[in-house]
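Asks: Have a look at this prediction, sequence included:
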Amino acid sequence: MSEVLKDEYSTDYQAGQDNITPLGLDLHKTVFFVTAALIIFFVVGTLIFPDVSNSMLNGAKTGAINHFDWLFLISGNIFVVFCLALIVLPVGKIRIGGSDAVPEFSTMSWFAMLFAAGMGIGLMFWGVAEPVAYYTDWYGTPLNVAPNTPEGASLALGATMYHWGLHPWAIYAIVALSLSFFAFNKGMPLTLRSAFFPIFGDRVWGWIGDIIDILAVLATIFGLATSLGLGAQQAASGLHYLFDIDSGISTQIAIIFGITCVALISVVRGLDGGVKLLSNINMALAAAMLLFVIFAGHTLGVFEAIGTTTSAYFSNILPLSNPFGREDETWFHGWTVFYWAWWISWSPFVGMFIARVSKGRTVRQFVTAVLIIPTLITIVWMSAFGGSALEQIQSGVGSLAADGLTDVSLAMFQMLANIPLTAITSFLGIILVMVFFVTSSDSGSLVIDSITAGGKLDAPTQQRVFWAVMEGAIAAALVFGGGADALKSLQAGAVSVGLPFTFVLLVMCYGLYKGLNNERALINAGMK
């Protein structure tokens, strides 16, 4: 029995690494060169044939959303239940990296990094716009609730929280825990293919693993480039709103260039002096902004909104999670199913980064921190920003009340315009948007570099520099060559990847549970 347990996860992954080391680099030649060729082909094709690519990719996205809505929602529910089970099951005592492993980062720094990489930028963009959109029937209402009513306001906050709460973080947690467990407990490379070793065995070091890693790199870099381009447009809109600076292509490319330059500095400084430092700064600034909105705005209303958001979220989580017999199809497909596909397509990037910085935590600590704590903080954030915006609309105050949601990239600034020190808080908002993108670019470069180096944790710095430049170059090229349409095509492509990755994550759940049970058996047998 002991021998079987000992050999179940034994492997010689070096035989399948296929790495080359020219000019001091360390590259997995299949993953690196195939990925590079596909990226060039995709970007050039999008710029030369924008209408064709836009039609094809949006068609793929629409088909995935309309025909597989049930799969996305059922899978999302499975992921949440699976993660909650890991917290209470005996396998929760297993420590990532082994019983003697200690955390590399303090709890606050660790949490700041996973939150900044996970969805910090999204909270800046959608914290106001999303509940306002649901309340005013900008693109459908959740569960067909009547817009512009007290019930509509409550469900707007609850549905927004549903999209940013347990479900997306469960998706990230599964990928992150799988990768960290197989890398730090089983000695496998930190790359997506390792999570499939319980299923495919040593075959993951061959073409099967190559395909998995190539898809992960494409989803990561396209998602990051899309977000960088769209974020540049939001920042440019904010600068135009505040200072009347032209928000055209030149300004957007200048913002992308600036973000990329700062990301390069962070990359060169390394994980501890780069991403960790910027993430801590980000969280401090975000906390300051959150407290200011709470106490300088309608304080009592914000605390009431926290109760409303919490109640509406948990009381409606089951009907919002049901994919069958929905009467709110426009809203359901345009928001929930799109979000689930987007979170899943981002899971290789965010999951691998969280895995990289999570050694030394127990499974129970890990899942609690990745799943529960961000959900609680997001409730406060959405209640403060979204609740303040809804209160302004209901009171007839400001441009959101007068004109409605005309531009989602300006919604946060329009809400802040009715709170004291508008210029300072709005400028801080722009800074936060930019710094969140720097941390995303830096952490994304680290993830892509690790995958294209065959799972190495210490690949040469110049490789991360290369990928950081590539992210900025792709975003700038698409903004310059095709504008918003090209970025939306890229986004549609990234979302379409969410469909096959849904099956990947379901298989990953099985492999992770099997691996954890094996580890527990080894520990109980005194072999670890």
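Replies: Alright, I've got the coordinates.
Asks: Please make it C-alpha for all contacts and neighbour counts, starting now.
Replies: Fine.
Asks: Contacts for stretch 65-80, please.
Replies: 166-168, 170-171, 174, 321-324, 333, 337-338, 340-341, 499, 502, 506, 509 (CA atoms under 8 Å, 6 or more residues apart in numbering).
Asks: Tell me which residues of that stretch come out buried.
Replies: By neighbour count on 16 or more other CA atoms under 10 Å, the buried set for stretch 65-80 is 65-66, 69-73, 75-80.
Asks: hang on, the earlier thing: just the ones of the contacts of stretch 65-80 in helices?
Replies: 166-168, 170-171, 174, 321, 338, 340-341, 499, 502, 506, 509 (DSSP state H).
Asks: Serialize the residues you listed to TSV and add fields for neighbour count.
Replies: Supplementary listing: the ones in helices among the contacts of stretch 65-80 in TSV, determined by neighbours: other CA atoms under 10 Å:
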residue	neighbour count
L166	25
H167	26
P168	26
A170	26
I171	29
I174	23
S321	18
F338	22
W340	25
A341	28
L499	23
T502	20
L506	15
C509	21
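Asks: Could you pull up the residues touching the closest residue to R356 other than its chain neighbours?
Replies: Nearest non-adjacent residue to R356, counting by CA to CA, 6 or more residues apart in numbering: S180, 6.8 Å away. Taking CA under 8 Å, 6+ apart, we find S180 in contact with 96-97, 190, 352, 355-356, 358-359.
Asks: what about 10 Å?
Replies: Neighbouring residues of S180 by CA atoms under 10 Å, 6 or more residues apart in numbering: 96-97, 186-191, 194-195, 351-360.
Asks: Among those residues, which are located in helices?
Replies: Counting by DSSP H, the contacts of S180 contribute 351-356 to helices.
Asks: Now distance to M124 and neighbour count too, for the residues you listed, in a markdown table please.
Replies: What follows is the ones in helices among the contacts of S180, written out as a markdown table (distance: CA to CA, whole Å; neighbours: other CA atoms under 10 Å):
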| residue | distance to M124 | neighbour count |
| --- | --- | --- |
| G351 | 21 | 26 |
| M352 | 23 | 30 |
| F353 | 21 | 29 |
| I354 | 21 | 29 |
| A355 | 24 | 27 |
| R356 | 25 | 23 |
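Asks: Next, give me the two most distant ones among the residues you listed.
Replies: G351 and R356 (8.6 Å; CA to CA).
Asks: hmm, which of the contacts of S180 are the buried ones?
Replies: 96-97, 186-191, 194-195, 351-360.
Asks: How about the most centrally placed residue in the chain, nearest residue that isn't a chain neighbour?
Replies: Per CA atoms, centre = their mean, the C-alpha nearest to the average position across the chain is that of G118, at 4.1 Å. Distance criterion CA to CA, 6+ apart; nearest residue to G118, sequence neighbours excluded, is V350 at 5.7 Å.
Asks: hold the first one in mind and look at this next one:
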Amino acid sequence: MDDMTKKYSIDTTDYQVGQDNVQKWGFDIHNPVFGISAFLVVLFVILTLVFDPTVTRDALTSTKDAIINQFDSYFMLLANAFVIFCVILAFSPLGKIRLGGAKARPEHGYMSWLAMLFAAGMGIGLLFWGVAEPTAYYTGWYHMPMGVEPNSAQAHSLALGATMYHWGLHGWAIYAVVGLSLAFFAFNKGLPLSIRSVFYPLFGDRAWGWLGHIIDILAVLSTLFGLATSLGLGAQQATSGINYLLGTDYGTAFQISVIGLVTCIAIFSVIRGIEGGVKVLSNVNLICAFILLLAVIALTFSDSIPAVWFTLGAYVEHFVPLSNPFNRPDEDWMHSWTVFYWAWWISWSPFVGMFIARVSKGRTVREFLLVVIGLPTLLSLVWMGVFGNMAITQVIEQVGPLGQNGLTDISVTLFQVYEQLPFSSFISIISIALVLVFFITSSDSGSLVIDGITAGGKIDAPVPQRIFWATVEGVIAAVLLWVGGSQALQALQSGVVTTALPFSIILILMCVALIQGLLSEYPTYKAQSKFQ
């Protein structure tokens, strides 16, 4: 054993996955993570039923705003650092190391792998923010970045560049740091697929004690509440789309019915597991998204292709200015959009990162980073270029509801844009179906992540446990909508974002632990590669 291997050696012979677990009622319960997480979730639901959601929303929103305002430069610098870290690591000699060992091979093909990355990560957001966000920037609906005049040629470029900036490299770099760290320590070092495992090189056996318990509990709550928020907001958006298309006036009861439908399908999916459930739905998702994208490109061909190149140029042009945490011509815009986005991606990183790790065994570090960061960014670029430019063009030409009235209701902006296309009703129906499938894949992939954490890092938790957490997600979303509507969901969203501050420290430590782990693996990789 050479000096490097000795220095960073990780001995896991005294730890077995699930050694602290209790098998009861068909569950595989990891003490005390499962019990405390479940208790805090029940407590939250009870408090929501008892107290005025407006008070809760105001308190949590104030906390969120204070964190964003005080740590804005920190979040900006940190997001930049993660991009740089991933690029350097990908092209370093350590990038040749394979997740799972030199003989490991990928368990999923590229198409299915990309589909699961996209469905679990940001897929649903592109449908609504792909048209609403560029329009908001272009028209100055809620501040204008970089002091640019709204409705100008410069605003057109900046609107698409800023939107792509928020949905591009930075967000996926955050997810990649978590995903790569978890995948490496689970598949190369044999540790549980749980957040705490990453900290074994730094804290030793304390990672299996209360320090690890707290980290995993935070990950469970952040994932669960983030998914519940997304599910509730998605039900509202889907209902708004249906009301807009059909001229109906469905309200909270219908939204809860949507949540119930999504939850039932998600339960069926998690019962079937990765191969028979999540993977199948993710592939359906990607196929439907491509059909929708190609249909819109075909109907707007003369504008769509140049728009993609224009968006790429805008992204490159504004990448560095928007990344500068000390350039603040409009600080309110930076806080409301960029810093909020970075905090939201960080708060979601335990869920998305762990799911990405779970489906990435057999990939090299370089392949992992380039695909996880590069391909979704490229797909987002095409999507934002086509849909975002289509929306801005309608505003410039003052055609359709969006062009004539501007942004009025973000949840129906997509359908307003469709009105100017042939076959608009058919395209709208596809979009609503795609929204629902995206929420199902987010729910079932998130449930599998929570199952694993609360089972002590086991890859396959018992079926009753999968059903339990998938059901809890739906119940939380339904209760919030029933009791407090949008105010309760906004309160929960603010609460999730506040977890970004402690998780940001966890991500920094992950980078340190990952480098230590990869350095310990590199001599083994070189020795094995000589005989291949």
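Replies: On my side now, so go ahead. Since the model is a prediction, treat every value here as computed from it, not as a measurement.
Asks: And the TM-score between these chains?
Replies: Here the superposed chains carry a TM-score of 0.98, computed using TM-score structural alignment, normalised by the length of the first structure; 527 aligned residues with a CA RMSD of 1.5 Å.
Asks: Tell me which residue of the second structure lines up with the residue nearest to R356 of the first structure.
Replies: Aligned by TM-score structural alignment, S180 of the first structure pairs with A183 of the second structure.
Asks: host element of its match?
Replies: helix 169-187 (DSSP states H and E).
Asks: Which residue range of the second structure does stretch 140-155 of the first structure align onto?
Replies: Matched against the second structure by TM-score structural alignment, stretch 140-155 of the first structure falls on residues 143-158.
Asks: So which residues of the stretch 201-350 of the first structure form helices?
Replies: According to DSSP state H, counting those that start in this stretch, the stretch 201-350 of the first structure carries its helices in the segments 207-243, 249-270, 276-296, 299-321, 329-331, 338-356.
Asks: of all these, which lies closest to N58 of the first structure?
Replies: Distance to N58 of the first structure, taken as CA to CA, is lowest for helix 338-356 among the helices of the stretch 201-350 of the first structure, at 11.9 Å.
Asks: how far away is the match of S180 of the first structure from W337 of the second structure?
Replies: With distances taken as CA to CA, to the nearest Å, A183 of the second structure is found 31 Å from W337 of the second structure.
Asks: Equivalent analysis for I440 of the second structure, please.
Replies: According to CA to CA, I440 of the second structure stands 26 Å off from W337 of the second structure.
Asks: Between the two, which has more neighbouring residues?
Replies: Neighbours per residue (other CA atoms under 10 Å) separate I440 of the second structure from W337, with I440 holding more: 28 against 18.
Asks: helix, strand or coil for that one?
Replies: Classification of I440 of the second structure by DSSP: H, G, I helix; E, B strand; the rest coil places it in helix.
Asks: List the residues that contact it.
Replies: I440 of the second structure neighbours (CA under 10 Å, 6+ apart): 119-120, 231, 259, 261-267, 269, 278, 281-282, 285, 434, 446.
Asks: Give the closest residue to the residue mapped onto S489 of the first structure from the second structure in space, chain neighbours not counted.
Replies: Superposed on the second structure with TM-score structural alignment, S489 of the first structure falls opposite A491. Spatial nearest neighbour of A491 of the second structure, chain neighbours left out: R57 (3.9 Å); criterion: CA to CA, 6+ apart.
Asks: The one you found matches what in the first structure?
Replies: Per TM-score structural alignment, R57 of the second structure is aligned with N54.
Asks: from what I can see that match touches A492, true?
Replies: Yes - with contacts counted by CA atoms under 10 Å, N54 of the first structure reaches A492, the gap being 8.2 Å.
Asks: So for these two, which residue has more residues nearby?
Replies: Applying other CA under 10 Å to N54 of the first structure and A492 shows that A492 carries more neighbours, namely 26 against 20.
Asks: Shouldn't the more buried one be within a strand?
Replies: No - A492 of the first structure is assigned helix when assessed by three-state DSSP, not a strand.
Asks: now it: how far from L478 of the first structure?
Replies: Using CA to CA, A492 of the first structure is found at 14 Å from L478 of the first structure.
Asks: list the residues that contact both of these two?
Replies: 226, 486.
Asks: Return the residues in contact with the closest residue to G385 of the second structure other than its chain neighbours.
Replies: Closest residue in space to G385 of the second structure, ignoring its immediate chain neighbours: V308 at 4.4 Å, by CA to CA, 6+ apart. Residues in contact with V308 of the second structure (CA under 10 Å, 6+ apart) are 160, 314, 381-389.
Asks: Recalculate using a threshold of 8 Å.
Replies: V308 of the second structure touches 381-382, 384-386, counting by CA under 8 Å, 6+ apart.
Asks: Relative to T160 of the first structure, how far out is the residue mapped onto it from the first structure?
Replies: Matched to the first structure by TM-score structural alignment, V308 of the second structure sits across from I306. Between I306 of the first structure and T160 of the first structure the distance, using CA to CA, works out to 13 Å.
Asks: do L192 of the first structure as well
Replies: 30 Å.
Asks: and if you look at L506 of the first structure?
Replies: If you go by CA to CA, the gap between L506 of the first structure and T160 of the first structure works out to 25 Å.
Asks: Also S55 of the first structure?
Replies: In terms of CA to CA, S55 of the first structure sits 29 Å off from T160 of the first structure.
Asks: Of the two, give the one with the bigger neighbour count.
Replies: Taking neighbours as other CA under 10 Å, S55 of the first structure and T160 compare with T160 leading, 29 against 13.
Asks: Quickly find the element holding the more buried one.
Replies: Using DSSP H and E, T160 of the first structure falls in helix 150-164.
Asks: what about that helix, distance to the chain center?
Replies: Taking CA atoms, centre = their mean, to the nearest Å, the mean C-alpha location of helix 150-164 of the first structure is offset from the chain mean by 21 Å.
Asks: Report the buried residues of it.
Replies: Of the residues in helix 150-164 of the first structure, those buried (16+ other CA under 10 Å) are 152-164.
Asks: Also stretch 15-24 of the second structure?
Replies: For stretch 15-24 of the second structure, by 16+ other CA under 10 Å, it's 18, 21.
Asks: How far does it sit from its chain's centre?
Replies: For stretch 15-24 of the second structure, the distance to the chain centre is 29 Å (CA atoms, centre = their mean).
Asks: what do you get for stretch 158-165 of the first structure?
Replies: On CA atoms, centre = their mean, the centre of stretch 158-165 of the first structure falls 15 Å from that of its chain.
Asks: Name the residues that touch it?
Replies: Contact with stretch 158-165 of the first structure is made by 130-131, 142, 308-314, 316-317, 320, 336, 339, 374-375, 378-379, 382, as judged by CA under 8 Å, 6+ apart.
Asks: make it 6 Å
Replies: Applying CA atoms under 6 Å, 6 or more residues apart in numbering, the external contacts of stretch 158-165 of the first structure come out as 309, 312-313, 375.
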